[in-house]
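>>> Next come a sequence and a model predicted from it.
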Amino acid sequence: MKPDAARVLIIGGGVTGTGVARDLALRGIPSLLVEKRDLAAGASGGNHGLLHSGARYVGSDPEAARECMEESALLKRLAPHCIEDTKGLFVAVPGDDEHYIAEFPDLCAKVGLPAKELDPKTAMAMEPHLARDVIAAYEVRDGTIDPFMLCLDNISHACSLGAQMLRNTKVTALNVEGGAIRTVSLHNEKTGDELVIEPELVINASGAWAGIVADMAGAPLSVVHSQGTLVITQDRLSARVVNRLRMASDADILVPGGSVSILGTTSVRIDDPDDCRPTVEEVDRMLDDAIAMVPILETTRYIRAYAGVRPLVADTNGDANGDGDSNGGDRSVSRGYTLKDHASQGVANFITITGGKLTTFRYMAEKAGDLACRKLKVDVPCRTRTEPLPPSDAGRWTDPRLGARTWVDRAEEGDVILCECEMVSGRVVDSMMQEMAQDSKLSALSALNIRSRVGKGPCQGCFCGPRVTAHLYDEGWLEADRGLDELKEFVGRRWRGKAPILWGVPLQQAELQEALLCGMLELERKP
């Protein structure tokens, strides 16, 4: 199928967009997904990886809490390979709101959410790094989910059923005539290629960029850009998700993931989602607050900080599932999703699906698919509620355990480790490049970072970046200056996460990285 033969154009390669592509593919509707960067490049790759039980929102947004509870249970059954069923704790420390602590079990009961009260000493025995003065604790059904694997598996399944994807491809114009989008202009940011397609329907699943895309069609959508910053510890500090027992606030969730833990998050309004980056001030504020719950956070080593942008719809012209807040209190804007049919604004074949949570992506895709079917006059029910998500070759290398297991169990003669932190070998890099062969002219290093653990360990690309680049040159995947250009871009993106945590060992490591990349490879001289 040629790109211009797709009935539906999906804009955005996060979990929502890839989920919509799979939903439509299972209904027999061909789609083309376009993403200006790569899969999970926005909020889908800039979050905790928390599979919400719903307990975080029982006090502020019961509907979102109920959606999270129901979808979490579904995903544990349908996509278990993407999930670690860690369970979770909600704990309170002296100074936390005693009224909310007392009300919490009733709030959970109202939405049907299981929450088991624990003796504080039992909770501290379960998680030794908890503060010694915990005053209340509840066990809930939280878990963790790999958003990169989730995106890759969704789009892989969709493509196996006839969908297509173009990465590094930006929408430059939505051309509206006679009350509908007639053509869409696309530009490949890496190759410079231009493409014009004529879809029957356009689905805007671009997350924090949803308002920007909607404006291109003359169908305004007011989106609040709420930046959340998180930090990654070098070691895994808990077996379970640990939540602060209070109304949703900053620095109140510690999420285990593989061999590390992730602390977050903040809520800072920004004007442009492309300006999203973690700041020193946010990191300092989080650590100052979080040590009351987990004291070891004061002395642990951090690998990196990162940030994502929540797309919170503040004014949906009556189509929202939640309320807006014109006063800028972003914590009070609903975490529910928004499905907007822009026919009410004079664009009949244009839909926006945004907001929501990582946990509720499948439900959001189902609702968008239902509306798409009504518009396309297709009478086929959603199948993602019952059809398991098959693991894909493309997504398997995001598992933090797989590299070491593969090296120990199936090491091949002549193979070498290129990323020592995450045990990614040359053979693994080659297999990923072969899977992306059709995109061989596009970004390689950044694509490997999304599809595997390359660059995600303690060295943050200091050693593996040059090693992988050299290997790609040796194997003929890169030539001329392309590899050095990609290495500079790759290191620059990793640096954005290291800059806010430059104290102790990370500061020493940064000096070494500068000597290696600037002194030896002279990357600072690349334009």
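Noted; the coordinates are in hand. Numbering: from 1, shown residues only.

>>> contacts, neighbours, all on C-alpha from now
Will do.

>>> isn't residue 339 right up against residue 356?
No. With contact defined as CA atoms under 8 Å, residue 339 and residue 356 do not form a contacting pair (10.0 Å).

>>> and for the two, which residues touch both?
Residues touching both residue 339 and residue 356 (CA atoms under 8 Å, 6 or more residues apart in numbering) are residue 364.

>>> Compare these two (neighbour count), which wins?
Per other CA atoms under 10 Å, whichever of residue 339 and residue 356 has more neighbours is residue 356, with 25 against 21.

>>> Distance check, the nearest residue to the more buried one once chain neighbours are set aside against residue 470.
Distances taken as CA to CA, 6 or more residues apart in numbering put residue 337 closest to residue 356, at 3.9 Å, once the chain neighbours are dropped. In this structure, residue 337 lies at 44 Å from residue 470, with CA to CA, to the nearest Å as the measure.

>>> one more structure, for comparison:
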Amino acid sequence: MKTQCDILRTQVLVIGGGVTGAGIMRDLALRGMHCVLVEKRDVNAGASGGNHGLLHSGARYVLSDPMAAAECREEGELLKRLAPQCIEDTGGLFVAMPGDDESYAADFPGLCAKAGIAAKPIAPAEALTLEPALSSEIVAAFHVPDASIDPFRLSLEMIAHARELTGCNLLRGMRVTNFEIFDGRIVRAHCLEAKTGRKLIIEPEQVVNVAGAWSGKVAALAGAHIPVLYSSGTLLVTSERIARRVINRLRPPADGDILVPGGTVSILGTTSVRIADPDLCRPSAAEVDLNIEQGARMIPALRSIRYIRAYSGVRPLLMANTGAGDDRAQSRGFALFNHEAEGLTNFLTVTGGKLTTFRLMAEKAADLVARRLGVGAPCLTRSVPLPEIGGCEWTGPGRSPRAWLARKEEDGPLLCECEMVSARTVDELTKDCHVDAEGLGISALGVRSRIGKGSCQGAFCGLRVTAHLYDTGKCTSRRGLLSMRDFFANRFKGQRPILWGAQMRQYELAEALHCGLISLEMLPSHKPDEVR
């Protein structure tokens, strides 16, 4: 792919770089197939990166969607065994507050039992002993096997494993613009790299559309229709970890009713707002207020704790009806569309589902691809552990300062002090994870590490990492500075709805550095093909 209009041939083209796309890539590679994964932004840029990081026990859905609850329970158990490096098996609590539906609490253990979910009742006093941050007003509590999961490490390790197995390719920052269809088959997919204007033609034998909330738009390029609606959810990141376990409100799913631990922080959410287009997804101050108001009822500290970021994700929900009711009533199950009724024989779409059920979604999609290609190899993702891949370990928060102190001479200076990311780590990421430092730039490093995710939200580390990339020759043109500016702009989108108190002061410092000191906002823009 060295010319402006290269042609790339592959057995399978996978469109969408979330956890399900990465899971399909690995599943196919384990069966001996080669595929190319195309993602218009970067790994987990959609719902896979905009969620709680909750590995569901299934208990949340035992009333509204029993089938999805059972799937979550089974898949969660598999993932704990096969990908333990991506999971913190925290356990979880469901707690009821005064005024919550008593019949729901009474029915909860029986509904969990039907789905095979272990829900152990515990006394409110015991729950308070386990989690002192809980409100002293709780009236009922159950322990369930919830856990937290790192979706970024999960996707990166699956992609890396697929590369090792059959040389699969990941093309980031590239979107499919149109298909050439002949005799009911997609024979060519035309792709465009937005930052450079580079064009690429991919000639696949099979095409898998797993673009999440964007799957309807991809399907439309092939003349197909997917009944997906868009439900946006806003979440908040606290400056510290509040609880050891996942904390759920014991009521039908609603706003601000889950707190998930993630290393050194906690994540509060989520809302559910219908939007007309997935590209319109962004956190709002009103949703931030709603999450805090509701969450603080079960965890009072949420009223006063410092929040360092808000973010949003779009749930791709299958449209069971077109009414204006609560989107939480829509199924959390998934669907596989073979598109054969629409005259397409080498195109399929898998959408819906949950992060917890990605492996099952990938299995079903890969089964259909294998049948169409005449590949008899079975699915192995139910039994083959996900290997730990070097270079994919830096996504988890809370790496010990002691680890860096023990090898600081080897690791070099810390470029991100909040999250303990050293110069050597940045060098390893640009090498081992095939990050184009000048193309997708520091944002790509942020996906693969904790750069920019600490309390300063990139105020200092953004400058240090970019300077290091120039000092080591990984950046040589103005594109590196433009990438840094884009990185800061994306960080600001998540800070805008939570600018009060300590975080407002932090933002004013960042503004003084980026605008007052180095006048970054005055940097001219660039054309797609410009390199200087």
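Perfect, I can see it now. Worth saying up front: this structure is predicted, and the values here are computed from it rather than measured.

>>> And the residue nearest to residue 356 of the first structure, what's its match in the second structure?
Residue correspondence, TM-score structural alignment: residue 337 of the first structure in this structure matches residue 334 in the second structure.

>>> nearest spatial neighbour of residue 219 of the second structure, skipping sequence neighbours?
residue 225 (6.0 Å).

>>> now residue 100 of the first structure
residue 246 (6.5 Å).

>>> Let me know how buried the one you found is, in neighbour terms.
20.

>>> what's near enough to touch it?
Residues counted as contacts of residue 246 of the first structure (CA under 8 Å, 6+ apart) are 92, 96, 97, 100, 101.

>>> hang on, isn't residue 233 of the second structure packed against residue 268?
No. Taking CA under 8 Å as the contact criterion, residue 233 of the second structure and residue 268 are not neighbours in contact, 10.9 Å apart.

>>> what's the neighbour count on the residue nearest to residue 356 of the first structure?
Using other CA under 10 Å as the criterion, residue 337 of the first structure is surrounded by 23 other residues.

>>> likewise residue 429 of the first structure?
Counted with other CA under 10 Å, the neighbours of residue 429 of the first structure add up to 22.

>>> what does it align to in the second structure?
Taking TM-score structural alignment, residue 429 of the first structure has residue 426 as its aligned residue in the second structure.

>>> residues in contact with residue 101 of the first structure?
Taking CA under 8 Å, 6+ apart as the definition of contact, the neighbours of residue 101 of the first structure are 92, 136, 245, 246.

>>> Tell me the one of those nearest residue 153 of the first structure?
Of all those, residue 245 has the smallest distance to residue 153 of the first structure: 34.0 Å, by CA to CA.

>>> and the closest one, what is it in contact with?
Here residue 245 of the first structure is in contact with 90, 91, 92, 96, 101, 137 (criterion: CA under 8 Å, 6+ apart).

>>> Beyond the strand or helix carrying the second one, next helix or strand please.
This points to residue 91 of the first structure. Assigned by DSSP states H and E, residue 91 of the first structure falls within strand 88-92. Where DSSP H and E defines the elements, the next helix or strand beyond strand 88-92 of the first structure is helix 98-110.

>>> Please tell me which residues of the second structure that next one aligns onto.
Counting by TM-score structural alignment, helix 98-110 of the first structure lines up with residues 102-114 of the second structure.

>>> For the matching stretch, give me the average deviation versus the first structure.
Taking mean CA distance after the TM-score superposition for the first structure, the mean distance separating stretch 102-114 of the second structure from the aligned residues in the first structure is 0.8 Å.

>>> Buried ones in that stretch, by neighbour count?
Of all the residues in stretch 102-114 of the second structure, those buried under the rule 16 or more other CA atoms under 10 Å are 102, 105, 108, 109, 111, 112.

>>> just stretch 461-475 of the first structure next, same as before
Burial within stretch 461-475 of the first structure, assessed by neighbour count using 16+ other CA under 10 Å, is assigned to 461, 462, 463, 464, 465, 466, 467, 468, 469, 470, 471, 472.

>>> Which strand runs longest in the first structure?
Counting by DSSP state E, the longest strand found in the first structure is strand 302-315.

>>> And the next helix or strand past it?
strand 337-341.

>>> Who are the packing partners of that following strand?
Using 3 or more CA pairs under 8 Å, 6 or more residues apart in numbering; DSSP states H and E as the contact criterion, the neighbours of strand 337-341 of the first structure among helices and strands are strand 350-355, helix 361-376.

>>> Kindly recompute the last result at 10 Å.
When contacts are defined as 3 or more CA pairs under 10 Å, 6 or more residues apart in numbering; DSSP states H and E, strand 337-341 of the first structure sits against strand 201-204, strand 302-315, strand 350-355, helix 361-376.

>>> burial of residue 99 of the second structure, as a residue count?
When neighbours are defined as other CA under 10 Å, residue 99 of the second structure has 7 of them.

>>> what sits against it?
By CA atoms under 10 Å, 6 or more residues apart in numbering, residue 99 of the second structure lies in contact with residue 139.

>>> From residue 139 of the second structure, how far out is it?
Here the distance between residue 99 of the second structure and residue 139 of the second structure works out to 10 Å (CA to CA).

>>> circling back: which two among the contacts of residue 246 of the first structure are spaced furthest apart?
Spatially, the most separated pair among the contacts of residue 246 of the first structure is 92 and 100, at 10.0 Å (CA to CA).
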